[in-house]
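**Q** Any chance you can model this:
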Amino acid sequence: MLKTPTLSKWSYIQWDRYDKKPIDGYTVLLPVPGDLPVFLKIALEVSANQDSEGLIETLVIPDRKVSGFTECFDKWKKKFDISPLRLINPNPIEQLIARYQNNPHNNHWLQIVRGINASVSTHALLHDADLFITKDDFMKIHYQTCVKRNLMCLGVSPVWDSWYEEHGMNHLTATWEIMFDISWARQFQPWEHRGHNGVIHDKAHTFDTMLYPQCQTKPDKIDRHKQEWGFIHFNYVICTYRWFQKSNAPFEDDYFRILLIRLLIDAFDPSEWSYSIPTLDVLEKGITDKSNRVTYCSKDTAQHYSEFRSKLEKLITSGIIDSEKSYILHKSIRNFDLAFG
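**A** Just a heads-up that it's a prediction; the model follows:
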């Protein structure tokens, strides 16, 4: 079997052809894990609260086809009325890659490519599955700012990798909630948006998703908001879940991301979907039992609890979730509060 980088270059050297004039406005791209439909429900609820001015369409893009996901989509889309809503499933090759490699970074890149190919608007907003938008005009302001300033990319956070700033490229923006010009994205071959090893300005580096094209774009065409605002972001939750799936027990949930997924399932999805995340009582055993499927025994893990708990409390008190969900989250976290303070 071809290695993924080779397959990517061979299979993704050009975009799907789109001959119609793009519609002025933006598309929301919702990449979600196909086997965690709770994130579909959350993404739809978060997006449904937005001011829809400028919004052309919303695309749900699962990373894999899973039996029952379409039924969840059909059920939950009934309450989504701020824009047309489409489901963009992976093609057979992408399904095989997702199934056998289970690599979250590659999955996410393929979701972006599918979303860009399916978009009919001039711009797109790439939403992160583990991010909660707290301001109902966030997307509208984000889009209007990008257009007004004639930017190719407008982000909300700096990139995590300090290498770029050290080499004079401190204008780059992280991919979560990035608003971008679709014609800009299509100037580069699809595989160039994939995380890969490459060279820029005679310097070799490993480029994260969408950063190689940003490096080749004039700095005045890329920007970030002056400060992070209007959202709560838990970061790397889906990546951690994929690594958890590949792991052997015990798995140290050092940033409480597996716990977060269980909390969100219990609060947001009362369906009978069979999730592979351990139940809350099993996770609680991992606070002291080092042989548990998921553990919380490391000193470093304990030091990370405060940051996680602070974000969770912001979500609980944000006003974007109802009182029942808030109660479930508060009740479910009690034993972890007692253990970690």
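
**Q** hey, let's count contacts and neighbours off CA atoms from now on
**A** Fine.

**Q** what's the helix or strand hosting residue 282 packed up against?
**A** According to DSSP states H and E, residue 282 maps onto helix 280-285. Judged by 3 or more CA pairs under 8 Å, 6 or more residues apart in numbering; DSSP states H and E, the packing partners of helix 280-285 are helix 257-268, strand 294-295.

**Q** to compare against the first, here's another:
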Amino acid sequence: MFKLATFWKWLYSDWEASIDKPIPGYTILLPVPGDLPVFLKIALEICCQQKSDNLVETIVIPDQSLPGFKELLQEWAKDYSISPIRLVKPKLLEELIFSVKKNPHHNYASQVIRGINATQSTHALLHDADLFITNNTFLNIHYQKCNNSHLACLGVSPVWDNWYNEQGIYHLNATWELIFNIQWARSFKPWEHRGHDNEINGKAHTFDVTLFPQCKTDPKFIDRHQEEWGFVHFNYVICTYRWFQKSKVSFEDESFRILLIRLLINAFDTSAWKYDVPEVDELVKGINDASNCVTYMQQKTRENYGEFRSKLQTLIDSQILNDEKAEILSEGVRNFDRVFC
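**A** Sure thing, here's the model as predicted:
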């Protein structure tokens, strides 16, 4: 019988040719959804506001190759002044797996591995597609702390899975804005960075992306900032969109992530790209119409609005958006405010 875990171990058994003399500094890795280029646009605009000290390169890693994506990157990269920028496409087999599975967790793990393979600097940073950096020295401070403290990796948030705390493992970091030493990352097999089933201290568990290597690393080489700072993070937006794509019935947008995507498209992307995301007027219908393609009917959804709206307002009030973008976001959410606030 075919075992998927065995396949992943075969596909990601070894790293590509090592770099003899890595360049001191860090690379920004941008794993983005190929069919939602608005997140590429956002990442480029947000990262371009960062101080460029110690930044070697920026690598764009789409989860799929679609016609027009490369051209948009070329156009938008004209205003990207902080580093050289490079596109790393999926391999043919990865494209095939995506077309069949459309699993966001598989996609992201493959993007991380491709990014590590392509990095030529001593360090790399995983920038999350739905995270907005609000402090323009954030990335350089992040890199300097990791490098100067000789860390394997440095995070900004703890992992979401409480199982690790129950085992007395407290040092693990979530992947968003994780900066890490490339030599450390390559000291593990590529498949070990994927989400997979394994054991630690004799106990079986499903390890999310990068968590098994972190578990196997001495805690003194892993650190995290004492508090979350310098960013607004909406969390799991791309995953939610993939589940929305696979849904055969009305999709309850319980954390308002589909709404967020549409608002961001309207605010950031003036290209002719055709998005499969309902317009705001269509989403508004889902507040009262249970047959709408996207709905906002459940009590849990109502309870989640406060957190979503607070994050959105923090983004609107930040200095990283111009007045036009801020107004588009504020106006787009107004009908939802009338119902849920």
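
**Q** what's the most buried one of the helices and strands packed on helix 280-285 of the first structure?
**A** Here the criterion is mean neighbour count by mean count of other CA atoms under 10 Å, and of these the winner is strand 294-295, at a mean of 25.

**Q** Buried ones in the helix or strand hosting residue 245 of the second structure, by neighbour count?
**A** Element membership for residue 245 of the second structure (DSSP H and E) is helix 237-246. Applying a neighbour-count criterion of 16 or more other CA atoms under 10 Å, one finds 237, 238, 239, 240, 241, 244 buried in helix 237-246 of the second structure.

**Q** where do the strands sit along the first structure?
**A** For the first structure, applying DSSP state E gives strands covering 23-32, 55-62, 85-87, 121-126, 131-133, 153-155, 178-181, 196-200, 203-207, 222-224, 231-233, 251-252, 294-295.

**Q** Distance to residue 113 of the first structure for the ones you listed - can I get that in TSV?
**A** Listed next are these as TSV, based on distance: least, CA to CA, whole Å:
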stretch	distance to residue 113 of the first structure
strand 23-32	10
strand 55-62	10
strand 85-87	14
strand 121-126	11
strand 131-133	20
strand 153-155	16
strand 178-181	13
strand 196-200	15
strand 203-207	17
strand 222-224	20
strand 231-233	23
strand 251-252	32
strand 294-295	34
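
**Q** Now for residue 46 of the first structure: which residues touch it?
**A** Neighbouring residues of residue 46 of the first structure by CA atoms under 8 Å, 6 or more residues apart in numbering: 132, 133, 320.

**Q** Contacts only, for the last one.
**A** Translated: residue 320 of the first structure. Counting by CA under 8 Å, 6+ apart, residue 320 of the first structure makes contact with 46, 134.

**Q** From residue 31 of the second structure, how far off is the equivalent of it over in the second structure?
**A** Under the alignment by TM-score structural alignment, residue 320 of the first structure pairs with residue 320 in the second structure. Distance, residue 320 of the second structure to residue 31 of the second structure, using CA to CA, to the nearest Å: 21 Å.

**Q** mind checking how far stretch 246-255 of the second structure is from the chain centre?
**A** Taking CA atoms, centre = their mean, to the nearest Å, one finds the center of stretch 246-255 of the second structure at 21 Å from the center of the full chain.

**Q** Only the buried residues of that stretch, if you could.
**A** By neighbour count on 16+ other CA under 10 Å, the buried set for stretch 246-255 of the second structure is 251, 252, 253, 254, 255.

**Q** got the end-to-end distance for stretch 275-288 of the second structure?
**A** 24 Å.

**Q** centre of the chain versus that stretch, how much separation?
**A** Distance, centroid of stretch 275-288 of the second structure to centroid of chain: 24 Å (CA atoms, centre = their mean).

**Q** Just tell me the aligned range of it in the first structure.
**A** Under TM-score structural alignment, the match for stretch 275-288 of the second structure in the first structure covers residues 275-288.
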